[in-house]
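Novice: can't give you the sequence, but here's the structure:
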């Protein structure tokens, strides 16, 4: 049997009388070679915890009560269909985990993307590994770790950035310790604001200020260029973007970096020399990068450093953008968070057609109009009321998400229907409407993949307690009850066993970077895990990617066209094509920007949250084992200097306060840089007995990286307040750091009684009106106004034959656009809504003048034109006085602005039409988009052509 915790180690499970009685590491496994860390050795004990969820629970009269599976699932299906009917499928959202098996993620992906055709699916992998995936897409064209754990055994230099391996991956750390204690130990460069156990073993420890990783990494690259520590032959053949990167990092000399980061210039130079001159280099990163300021940009710089040295795809040389959970990689592969199944590109029509073929549905039904919705936007949609069902599986957002006060408010709203699928009554399950008891890893069969692409199988060893079911069985049951079918009328998810799902997944993975076609349950059983890609070319897996210097950046193959690292805006196919990567890696450059929530006099310390060695995530499992005794409560760690400044001592209770909230914790002094604060994020309230607020996310902000959308847990400013009163709990009460009412550890949901809640929810659903017809009507009005503009402009600049001729073409394009939009407006017009005659001054319930904005903008931009409401495009105009060339330029510039207004309206309609699965509507708005692009190109060209002469020559 195989399983693991955060490293995906191979282990054997001991069973006696139907119970797990112990585990041992599997000596033949390539990941752990028989070793197990604290979580692997002790985590199995939580399987038989007496507070396991054994039966479905349904909320009645404000309390969760035992129910049958039929009752629970029928309630979920009834709510799903009610929401489908009133608010569309896009009112249903899923939030999953890094704890399920590959087969379960793939089934869930089909439920969401092929059954409900929605993009509203994310996972708590968003909180820990979204940046890892994003950085590899940006640099290499696709997700997929280049390196191998075996590289630790060969490398001459380990570069660990924001990765406290001693606490997060103890088994992997033991391999590092073996090297450090053996012959020819590698040099170890560690970047960490704290003096962690990993940093204590470092050849060189760099302790930058929290949030300044990018400046530090730019500084290392500055020195690499300065000292010519570049493999020019490799870079010339296998990399693009060199000159842009060199220009960007030229601003980051050691003194500048010291000013930003606090790292002494001589230490930066020493680090660059070690990294730049070592004969091999293995670089890793984890949450110190991913959950910090400019996360994706920083992770890309780590990729850059290895690429500049040509140290990728070789023994001892590589990059491991680490995962924080055992099956986070599978979540990404299967497409249950920010990706599409098989690392496919949603902007590539061939990739979408491929998914449609494999799922036997129409291509337009594959949701590809945007990137999948990240969890912060899901919360925004819950707040606005457009998401009304939230299905949470295997995760605990009421402890793990940032800005807990807001999360509690949203997830306990009466109108939100919450389904929670878990193994214990977590803080989140306690406020759910339906709770589904799930099986744990030893109680089901499935595959899982770790950070170096090693695939394991975990065989069922024991039965789950009571009526608990595997996550796979729950998702398949939901699909059957919902009646999801393919286009031939067959079951969309026809499987009954995990192996059947695995075989279907293999077909979907074929030809993609994560190719599983050579794997099977039989091959994975009894020995070691095997790395993907595993196929006919690599029947025993492939240890390292990019051994031939060919990356996944071919325009027809890549998973993503990339993003602007500063703004987060996705790049177009044309922009990607202009870089011409064609199988070469991309050096992505970015300037440092300070974190938004910087310390000040009131909040003078920088906050960072993270892990402890003995606990995992929100302690759902580890808190129910002996590991709890080794780490029983949260603590705040500050420096000796800061302790003296605030008059607090080691072991004393203090209040930590941010602009969002406050907690009361025990203070630990030392082993952290001045001005920094560290709090573990594991602790919530399910086992709290003293009433203190202690969850780290009471303090954090809901801000995220612009590219990966990963929350910035390692940012924000806090202050430390000494508790001076003798009675600490009275002091805590005065400091307002009690457990919030919504998170009291009872089964009561902070909501109205069921009858009132149901009546309110039903009334709310039936009185709603969507805004598509308003937006579409405004777009149509813009086309009509544009026709009037063209007819008004003709006499205004009639003496210019070139413009006059062009305007006749523009008029035809505008009329084509109007003709395409008109039948769509008729189709989607709200027939129940009384409208004034089109072109009138309709006011909706929010007081918005919805049909006149285009005309108001036209009148503002063209005040001298004869705007006699030429809405039908046939108004007559009288030639006005001849305009100067400057006035002509102003008029053309006004046209560019007006066209941009209409194009932004159409830009919202393109994905909307796709989300409606209406091919006629899609064709109409795409045609309108093409017409507008041609018009904007014509107008912009005239502005550029006339600008110099008009602006430079006096007249």
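Specialist: On my side now, so go ahead. Keep in mind that what you see is a predicted model, and the values were worked out from it rather than measured.
Novice: Please count neighbours and contacts with C-alpha atoms only from this point.
Specialist: Will do.
Novice: helix or strand for residue 176, which one?
Specialist: Here residue 176, judged by DSSP states H and E, is contained in helix 170-181.
Novice: Any idea how far the helix or strand following that helix is from the middle of the chain?
Specialist: From helix 170-181 onward toward the C-terminus, using DSSP H and E, the following helix or strand is strand 187-191. Distance, stretch centre to chain centre, for strand 187-191: 28 Å (C-alpha atoms, centre = their mean, to the nearest Å).
Novice: And for stretch 96-116?
Specialist: 16 Å.
Novice: what's the span of that stretch from first residue to last?
Specialist: Stretch 96-116 has its terminal residues 16 Å apart, counting by C-alpha to C-alpha, to the nearest Å.
Novice: Now do the helices in the stretch 101-250 of the chain.
Specialist: Secondary structure of the stretch 101-250 of the chain by DSSP state H, counting those that start in this stretch: the helices cover 102-109, 130-140, 165-168, 170-181, 197-200, 213-226, 232-238, 242-249.
Novice: mind listing what's buried in whichever helix or strand comes after the last one?
Specialist: Following the chain from helix 242-249 toward its C-terminal end, the next helix or strand by DSSP H and E is helix 254-261. Along helix 254-261, these residues count as buried under the neighbour rule (16 or more other C-alpha atoms under 10 Å): 254, 255, 257, 258, 260, 261.
Novice: next up, a second structure to put side by side with the first:
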């Protein structure tokens, strides 16, 4: 009989419930959990494809030391011995942990306890530093604690939703669909998008404010001043529940509307329209994400937003309040256990001696860290200059994701001792490990995660751990035991860790701290297994609470919120040598560095290679055409090569490059190599969206496209990008032709012997090369090379790998790289859920399908996760415009 397991999605901070079904023969399928209050059955394209990412290819399956297989005992003994010796010789601050929002709360808890309470250093930080640290700092400055005051239901109850620095349609798709459905039911609801790019989220926007990079502080300072001038301030709330309003207003009230327009890049007319809308609408929710946080003034941006909600008292009531949209599935859980270097567990402060003493007594810890540790950017600088002698990196890939990523790579290469725990063996970071420890993955792990609305849910295993993979909490606990701390880390399983975590949250609390799940302090294995999703706080005496602060009750000494005066940053005059502002972020169907999503051919079909969005006017000025390759040069002397995507959705003077590609998938496109390690001085969060760069056309000798059933190796090209297909791989490449010729290179790269027959031709006039290889009726290889970008129908060509080709005469048509006239060609994939291409949507439009609903009825496109609906709408609009000409 099929076995169903209720678990939680491992991608973004929405925290969707998933039902995983394992059939008798072992096949896994997933669907949304209709009873989970985060998603009510909805899943995005990534969540829908989870079953396609469970294969063991590339997995780390056993411990290794210097690339050689070893036993767990040997590996763990080496880690414990080396950390102990390093601490003895250089002190506790000579070692560090760099962990991840991909960890479960139980993993995070054990790591934090070991580093801060038993090693005695606070040198544990997380890749959540790269996405949510400014939100944490802003919350703590305003509320006295890292409290998210709103919940998802507020999106559906609001009359105005303001999305700041958030491409919700692609980065939090299920929340976007909840918002879109609410707006469809109540058309009077207004949505404002504040973002330099006209993203897919603007599909439902009533107003798009294309703010200049880092213009958010000026905009929300201007809004606060307008709220005061228009009488929208809730003077009673301000007087009873806040402090610092006058100072914040004074800081915000400088300059004219013309000055504000100059500082933000937004026309005065649009600014006035937004200000009036906000002032006149009581039920306002402001959602913000990485566009706010990933900035050198990110904390000030957060507080400028919070000031507007505190000043109007629009907080803690249904349909109103600020809502930070978390990037990772358990960034919130990490924050709850003190996973950041400047925090303690259970939302206590490391700089507070009372808090330190409380945690030390609860843990019975021998040497409690008493000062903040190294934040992520500083941690890797300390590796580079030798202050850190040993580091343990868990479930993250800093050689790709950190700013100045090449410097991070060099620092790790020079570090005396690097431990990496990961599910994949050959990430850019794992290749630098002295000790590699195989971790369990989603579907194998057991624990809890917390989503953006403070909802704690279970991740439950439905697969056995492969070979020697082990849970991350177990790895930390085993090392702790070997370092002499056995009684404090002798956990029977994740339920025991969760119970201790819950007990600490309630320890000497009495309502002083926001985070309290003391109701679960005595939870046993059975109750833990059956744990239903709930929002904290859930104390031993109280009920769960959806919202905070409607009646004050902040977590400051006087229980009042602080409106923080924030100065509008002075605009920096751009260096004419680097005239563009480079923005980075996610695309719709991929996640982080693709260790999971890259395994799905369906998810790789929408964007199969890295790209640079550039405005057509900027491209024309630089001599760049659509689909040309471009070279982007950073101020730090490093450069990348990506494909040009010309679009008016991008503002002039700005570029957008996705963050997902790595040394495994497109080594020339590791975009964070261009980002300087400049961080917000308060939060320590790096400014990943503000690199200053130059862009130019890259002109290689040849361009190529390869389809193959086997992954190629030894790719000697300046640019290449590889992606999965249903029956193999597709490769884009450009550079110089191989010295020994294309056939010789192919045989070597694909390990095809001399007995493998290739057929092909060369067009002497155009310089085009074509090579094909078959095994019986199956196409094994198709190579298309040209001096110009190759004109091949990519999706059609990739599909030929899974087709049978018995007609030898018809095989010659494959050399064209496109179907014969009248034959079907779906074109570039638009809807990943149902593999529907742009040509199919355009053809349906010509047949009379002029709405998203009729396209859905005809093709299914847009009927599952809905993430592709904005793109379908643009295709329909373009076809209607063509028909009208």
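Specialist: Received, thanks. The shown structure was predicted, so the numbers you read here are calculated from the model rather than taken from an experiment.
Novice: Need the TM-score between these chains.
Specialist: Scored against TM-score structural alignment, normalised by the length of structure 2, the superposed chains reach a TM-score of 0.76; 690 aligned residues with a C-alpha RMSD of 2.0 Å.
Novice: which residues of structure 2 does the helix holding residue 176 of structure 1 align to?
Specialist: Across structure 2, the stretch matching helix 170-181 of structure 1 (TM-score structural alignment) is residues 173-184.
Novice: Format the buried residues of helix 254-261 of structure 1 as a markdown table; extra columns: distance to residue 156 of structure 1.
Specialist: Formatted as a markdown table, the buried residues of helix 254-261 of structure 1 follow (distance: C-alpha to C-alpha, whole Å):
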| residue | distance to residue 156 of structure 1 |
| --- | --- |
| 254 | 25 |
| 255 | 28 |
| 257 | 26 |
| 258 | 27 |
| 260 | 30 |
| 261 | 27 |
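Novice: next structured bit after the helix or strand where residue 771 of structure 2 lies?
Specialist: Using DSSP H and E, residue 771 of structure 2 falls within strand 768-775. Using DSSP H and E, the helix or strand that follows strand 768-775 of structure 2 in sequence is strand 778-786.
Novice: what angle sits between that following strand and strand 768-775?
Specialist: 170 degrees (axes from the mean of the first three to the mean of the last three C-alpha atoms, to 10 degrees).
Novice: Over in structure 1, find the residue span strand 778-786 of structure 2 aligns onto.
Specialist: So strand 778-786 of structure 2 is aligned with nothing, judged by TM-score structural alignment.
Novice: mind checking what residue 457 of structure 1 lines up with in structure 2?
Specialist: For residue 457 of structure 1, the aligned residue in structure 2 is residue 458 (criterion: TM-score structural alignment).
Novice: Is that match in a helix, a strand, or coil?
Specialist: strand (DSSP: H, G, I helix; E, B strand; the rest coil).
Novice: Setting aside sequence neighbours, what's the nearest residue to it?
Specialist: residue 448 (4.4 Å; C-alpha to C-alpha, 6 or more residues apart in numbering).
Novice: For residue 439 of structure 1, find the nearest of the helices of the stretch 101-250 of structure 1.
Specialist: Between residue 439 of structure 1 and the helices of the stretch 101-250 of structure 1, the tightest spacing by C-alpha to C-alpha is seen for helix 102-109, at 11.9 Å.
Novice: Give the aligned range of that closest one in structure 2.
Specialist: Against structure 2, helix 102-109 of structure 1 falls on residues 105-112 (TM-score structural alignment).
Novice: with structure 1 superposed, average distance for the matching stretch?
Specialist: Compared with structure 1 after fitting, stretch 105-112 of structure 2 has a mean deviation of 0.8 Å; criterion: mean C-alpha distance after the TM-score superposition for structure 1.
Novice: Throw the helices of the stretch 101-250 of structure 1 into a markdown table and include mean neighbour count and distance to residue 398 of structure 1, thanks.
Specialist: Shown next, in a markdown table, are these (neighbours: other C-alpha atoms under 10 Å; distance: least, C-alpha to C-alpha, whole Å):
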| stretch | mean neighbour count | distance to residue 398 of structure 1 |
| --- | --- | --- |
| helix 102-109 | 27 | 22 |
| helix 130-140 | 28 | 20 |
| helix 165-168 | 22 | 22 |
| helix 170-181 | 18 | 28 |
| helix 197-200 | 18 | 30 |
| helix 213-226 | 25 | 29 |
| helix 232-238 | 15 | 45 |
| helix 242-249 | 16 | 40 |
